[in-house]
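In: sequence below, structure please.
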Amino acid sequence: MAGGLVALLDDVAVLARAAAASIDDIGAAAGRASIKAAGVVVDDTAVTPQYVHGLNADRELPIIRKIALGSLRNKLLIILPAILLLSQFLPWLLTPILMLGGAYLCYEGVEKIWHKVSGHAEAHASVEEAMPDEKTIVSGAVRTDFILSAEIMVISLNEVASEAFVSRAIILIVVALGITVLVYGVVGLIVKMDDVGLSLSQKSAKGLAAFGRALVKGMPKLLTALTVVGTAAMLWVGGHIILLGTDELGFSPIYDLVHHLEEAAHDATGALGGVVGWIVNTVGSAILGLAVGAVVVTVMNLTVHRNKDGAPSH
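Out: You can find the predicted model right below:
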């Protein structure tokens, strides 16, 4: 009896270790997948605060909560089942779909730059300031989130495509939950930072008051920095996706060029070779992203956007 109990406890211990290892593997895979989607995550974090700009302070967090729930529904109820079925039955479509998503990221990045340098950003901002009702704000934000969430999930799926179906599903659920909590938690902190700063600035303690004023003054700079980092990350991630995709589809000259430059930089810089090589690869990917984005923006301006402005298309 005692021997059977010991054997049972041994079996339980083995199962527990296997379960722990499996959880560790899932966590590590989810972490790798999330890192690959970093460019879209940063952009998502930079975009969302704009939806509550100008609203009453007491409505900011409730609206962000509604957008976050909409984002979870997008990821878990629509995008996740679709990409899991796709990866199971039509895996060869993943690379072209991922490249289309990468091209969209490049387009978004270049369009942001174009709006900034052409002065269109100010006109766009003035339209945004005419705030619609909360339901319209939430539905618009959730529609935008759908595109970004789809890209996050497809990028993440590509990182775990070799996993078994159930593991793949669990990892993507972890990614969906983790990234949504991260993005909208940070967004909540960002939009309340000025309120916290304003409250602290009214304290009698000079140190707290000074810190509060710094928070209030720093908010616009933080949002600007997020936008710049998000735009750069979109070009880098989008370009890198296209770079790898073209090589996987059999067109290797661009990939070979970047890879050759990366190896040359790695070999020429000794102990810093890994970092310098990564920087070269990142810059090469961003340049490719900039070129692809410029082509897409040009095509869109000559077709879709031109039609919206009432001009005839050719």
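
In: when you work out contacts or count neighbours from here on, use the C-alpha atoms and nothing else.
Out: Noted.

In: secondary structure class for residue 251?
Out: coil (DSSP: H, G, I helix; E, B strand; the rest coil).

In: quick check: it vs residue 257, distance?
Out: The spacing between residue 251 and residue 257, counted by CA to CA, to the nearest Å, is 12 Å.

In: can you check residue 83 too?
Out: Taken as CA to CA, the span from residue 83 to residue 257 is 32 Å.

In: same deal with residue 32?
Out: Residue 32 sits 26 Å away from residue 257, going by CA to CA.

In: Proceed likewise with the subsequent sequence, for comparison:
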Amino acid sequence: MPGGLVALLDDVSIIARAAAASVDDIAAAAGRAGSKTAGVVIDDAAVTPSYVTGLSPARELPIIWSITKGSFKNKLLILLPGAILLSEFLPGAIIFFLMLGGLYLSYEGAEKVLEKLGGEKHGKTVDDVIEDPASFEKERIAGAIRTDLILSAEIMAITLNEIDLDVWWERGIALAIVAIAVTVVVYGAVALIVKMDDVGLHLAEKPSQFAQKFGRGMVEFVPYLLTALSFIGTIAMLWVGGGILLHGTHELGLHGLYDAAHGLEYAVKSTTGALGGVLGWLSYAAASALLALVVGAIIAFVLHKVIKMGHGPGDAEAH
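Out: A predicted model of the protein is given here:
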């Protein structure tokens, strides 16, 4: 009997060690994958504040909470099961989903650059008179959740591509960890950003001169922060989108662009001394962003000029 108990305890300890190793593997995989999604996360955080711009300050946090709940549903109820099924039964298709995401990010980033350079603007604005605030708010939330679905799909695809776990439930846990962490970080940051001006106004009404000065500084800082986030988000989209395209073409057997970008990276790295590592990486990131800008500009031209030419006068007015 003692021998049986010892054997049982040995089995339990082996299972526990295996479980602990699995947890470590899952955590490590989630960490690696999370770092790869940084560009998309930055863009998500940069885009979302625009959905509450122009609306009542009292509705900002409820709107962000509604978008956050929609993001959790997108990632955990729609994309997570799909990603697990895809990795289990059709893993070869993951690269094509990544490439589609890379094309989308390239298009979005290039369109923002073209708009900044004076091109035609696309998408909704809050400049028009809002006749039905409740309906308008629902439309803004729905639009934000649709945008989140696209960005979340790219986050999940990048994560799935980076996870090196053989068991489906381990992949599922790693995906869920990244999904939850990204959602909390993005929408927590967004909530802080959109309420910074309110906090600043509150401090500006305090009797302390320091508090007043600091509060006014916060209010003045918010527009610059949003502008910086928009710029960083655009650069991040182009960098990540181009990097996905370079990696994807390489995986599909087209090595020219990938080899050229890495050749540039190694050339810069080997000729710039102590800063070689940083400058080499920056050169590769710049090459990735340039590729995305060119590809995205072509897609934008086709969507907004060529395809639009096929509509009749009535359709053109409707759009």
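
In: between residue 83 and residue 257 of structure 1, which one's more packed in?
Out: residue 83 (19 against 12; other CA atoms under 10 Å).

In: tell me if I'm right that the more buried one and residue 154 touch.
Out: Yes: taking contacts as CA atoms under 8 Å, residue 83 of structure 1 lies within contact range of residue 154: 7.0 Å.

In: quick one: the residue nearest in space to the middle of structure 2 from residue 212 of structure 2, how far?
Out: In structure 2, the C-alpha nearest the mean C-alpha coordinate belongs to residue 40, at 2.2 Å (CA atoms, centre = their mean). According to CA to CA, residue 40 of structure 2 and residue 212 of structure 2 sit 36 Å apart.

In: show me what counts as buried in stretch 191-206 of structure 2.
Out: 191, 193, 194, 195, 196, 197, 200, 201, 203, 204 (16 or more other CA atoms under 10 Å).

In: which residue numbers in structure 1 go with that stretch?
Out: The aligned range for stretch 191-206 of structure 2 in structure 1 is 188-203, by TM-score structural alignment.

In: and the contacts of that stretch?
Out: Residues from elsewhere that reach stretch 188-203 of structure 1 (CA atoms under 8 Å, 6 or more residues apart in numbering): 49, 52, 57, 60-61, 64, 208-216, 219.

In: mind doing that once more with 6 Å?
Out: 208, 209, 212, 213, 215, 216 (CA atoms under 6 Å, 6 or more residues apart in numbering).

In: can you put those in CSV and add secondary structure, distance to residue 21 of structure 1 and neighbour count?
Out: Converted to CSV, the contacts of stretch 188-203 of structure 1 look like this (DSSP: H, G, I helix; E, B strand; the rest coil; distance: CA to CA, whole Å; neighbours: other CA atoms under 10 Å):
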residue, secondary structure, distance to residue 21 of structure 1, neighbour count
208, helix, 46, 16
209, helix, 49, 18
212, helix, 45, 23
213, helix, 48, 18
215, helix, 43, 20
216, helix, 46, 19
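
In: number of nearby residues for residue 133 of structure 1?
Out: 8.

In: quick one: it from residue 42 of structure 1, how far?
Out: 26 Å.

In: residue 169 of structure 1 too?
Out: Where residue 42 of structure 1 is concerned, residue 169 of structure 1 sits at a distance of 24 Å (CA to CA).

In: cool, residue 252 of structure 1 as well?
Out: 29 Å.

In: quick one: which of those two has more around it?
Out: More crowded of residue 252 of structure 1 and residue 42, by other CA under 10 Å: residue 42, with 20 against 14.

In: pretty sure the more buried one contacts residue 230?
Out: Yes: taking contacts as CA atoms under 6 Å, residue 42 of structure 1 lies within contact range of residue 230: 5.0 Å.

In: which single one of the contacts of stretch 188-203 of structure 1 is nearest to residue 161 of structure 1?
Out: Nearest to residue 161 of structure 1 among those: residue 215, at 42.9 Å, using CA to CA.

In: now which residue in structure 2 aligns to that closest one?
Out: By TM-score structural alignment, residue 215 of structure 1 lines up with residue 218.

In: how about the helices in the stretch 101-250 of structure 1?
Out: Secondary structure of the stretch 101-250 of structure 1 (DSSP state H, counting those that start in this stretch): helices located at 120-128, 134-159, 165-201, 206-248.
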